[in-house]
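Student: here is my input; please provide its structure:
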Amino acid sequence: MTVPVHPPPVTAAARTFEAIYQAEFDVVTAYFARRTADPQTAADLTADTFVAAITSFATFDRTKGTARSWLLGIGRRIFAQHCEAVTRGRDVVVRMNGRRALSGDEIDDLVGRIDAEREGRELVAAMAALPALDREVVELVDLVGMTPKEAAAVLGVSSGAVRIRLFRARGKLRGQA
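Tutor: Sure, this is the predicted structure:
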């Protein structure tokens, strides 16, 4: 005799995370598409961000910021870890052994997203002369569409500092054009 297996009930937290995932997936993917032209890397970094988010979802506090700022803060750390691993050369073996090959449709979709972020990558390249924090402020506010307060939460600085950096960085970028 077999005992019927019933899936566990879906919790409110699971529904909330799913809604956040669906609402912010494109934003997180675009964040990484501005940083790499490789679809597999963009997909992996996006997946890593959501894995880190779901494992720490119990600590997410909406009173401290939006889901978008929380996810991009995680994405920022994931990207920094990725860059460090690539720089040290450790990433190659791990990535090749643990990555799922993308299907043709997935690659086409990510290539389209990467193409759509071409202007964003051009802006990121133009910002190379700016200090790192200024570059991130411009990206979060002007490309992602965050408020200075949300960007401040992602970067761990005051919203006043973000506004000042944004004003100065925009002036420098206008001077380059």
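Student: only C-alpha atoms for contact and neighbour calcs from this point on.
Tutor: Fine.
Student: in three-state terms, label residue 37 for me.
Tutor: Assigned with DSSP: H, G, I helix; E, B strand; the rest coil, residue 37 falls in the coil class.
Student: quick one: contacts for it?
Tutor: residue 114 (C-alpha atoms under 8 Å, 6 or more residues apart in numbering).
Student: let's see that with 10 Å instead.
Tutor: Shown in contact with residue 37 (C-alpha atoms under 10 Å, 6 or more residues apart in numbering): 110-111, 113-115, 117-118, 121.
Student: and for residue 151?
Tutor: By C-alpha under 10 Å, 6+ apart, the contact list for residue 151 reads 65, 68-70, 72-73, 136-141, 144-145, 157-159, 162-163.
Student: now the second one, please; I'll put the structures next to each other:
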Amino acid sequence: MTPLPEPPAPDTLRAHLREVYRDRAGDLFAFAYRLTGSERAAEDVVHESVLRILDGRCRVDTARGQLALLLFGVVRNVAREQRRQVAREVGSEPSQQPGVSGHPEHVLAVRSALEALSATDREVIILSAYHGCSPREIATALGSTSLVIRVRLHRARVRLRRLLDGRPASAASVARLGVRS
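Tutor: Got it, this is the predicted structure:
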């Protein structure tokens, strides 16, 4: 049985986290914003993620990957948690909440198509398209393998394309072999 790796010393983790936050805070905020749809909620998610790592509520194994990529995973989990909590409090699905007005029509179309995707599809699309992460980086952030991420990314793109074209994006229609768009 392999022993668990020792967590980094608190001072080392704090210094490394400070450096990562200074370098990637904008990317983390943008990712959280695209997951939550609100500036205030995105700020809360990013700050809560950093606090969870600092106070030990969320253990980060830096041997598993870069701290910045692991922090994206923590942001993702906190955003999901917050989204479920809001849905319970409001008593409705988050996707049924009114959208933000004042954006061009194509931006609203992409936003609504992203909201129609499953959470996992939305996350891989956002990390790939908006943040330029490679499948390997996305796999590290989401705790998966790069092969699984490549498949999920392909399927998510197909579903998104179908939604934007106005066609149904059901999993059954995408999963059929030999069907190409």
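Student: sorry, back to before: save the contacts of residue 37 of the first structure as JSON lines, and put in distance to residue 25 of the first structure, secondary structure and neighbour count too.
Tutor: Below are the contacts of residue 37 of the first structure laid out as JSON lines (distance: C-alpha to C-alpha, whole Å; DSSP: H, G, I helix; E, B strand; the rest coil; neighbours: other C-alpha atoms under 10 Å):
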{"residue": "110", "distance to residue 25 of the first structure": "12", "secondary structure": "helix", "neighbour count": "22"}
{"residue": "111", "distance to residue 25 of the first structure": "16", "secondary structure": "helix", "neighbour count": "18"}
{"residue": "113", "distance to residue 25 of the first structure": "12", "secondary structure": "helix", "neighbour count": "20"}
{"residue": "114", "distance to residue 25 of the first structure": "14", "secondary structure": "helix", "neighbour count": "25"}
{"residue": "115", "distance to residue 25 of the first structure": "17", "secondary structure": "helix", "neighbour count": "15"}
{"residue": "117", "distance to residue 25 of the first structure": "15", "secondary structure": "coil", "neighbour count": "21"}
{"residue": "118", "distance to residue 25 of the first structure": "19", "secondary structure": "helix", "neighbour count": "14"}
{"residue": "121", "distance to residue 25 of the first structure": "19", "secondary structure": "helix", "neighbour count": "19"}
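Student: can you name the two of these that sit furthest apart?
Tutor: Spanning the widest gap among those are 110 and 121, at 14.7 Å by C-alpha to C-alpha.
Student: how many other residues sit next to residue 56 of the first structure?
Tutor: Residue 56 of the first structure: 11 surrounding residues under other C-alpha atoms under 10 Å.
Student: residue 70 of the second structure is in what secondary structure piece?
Tutor: If you go by DSSP states H and E, residue 70 of the second structure is part of helix 67-90.
Student: ok, residue 17 of the first structure next?
Tutor: Assigned by DSSP H and E, residue 17 of the first structure belongs to helix 12-33.
Student: show me what whatever helix or strand comes next after that helix is packed up against.
Tutor: Beyond helix 12-33 of the first structure on the C-terminal side, the first helix or strand identified by DSSP H and E is helix 39-55. When contacts are defined as 3 or more C-alpha pairs under 10 Å, 6 or more residues apart in numbering; DSSP states H and E, helix 39-55 of the first structure sits against helix 12-33, helix 67-88, helix 104-116.
Student: JSON lines for those, including distance to residue 95 of the first structure?
Tutor: Formatted as JSON lines, these follow (distance: least, C-alpha to C-alpha, whole Å):
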{"stretch": "helix 12-33", "distance to residue 95 of the first structure": "17"}
{"stretch": "helix 67-88", "distance to residue 95 of the first structure": "10"}
{"stretch": "helix 104-116", "distance to residue 95 of the first structure": "17"}
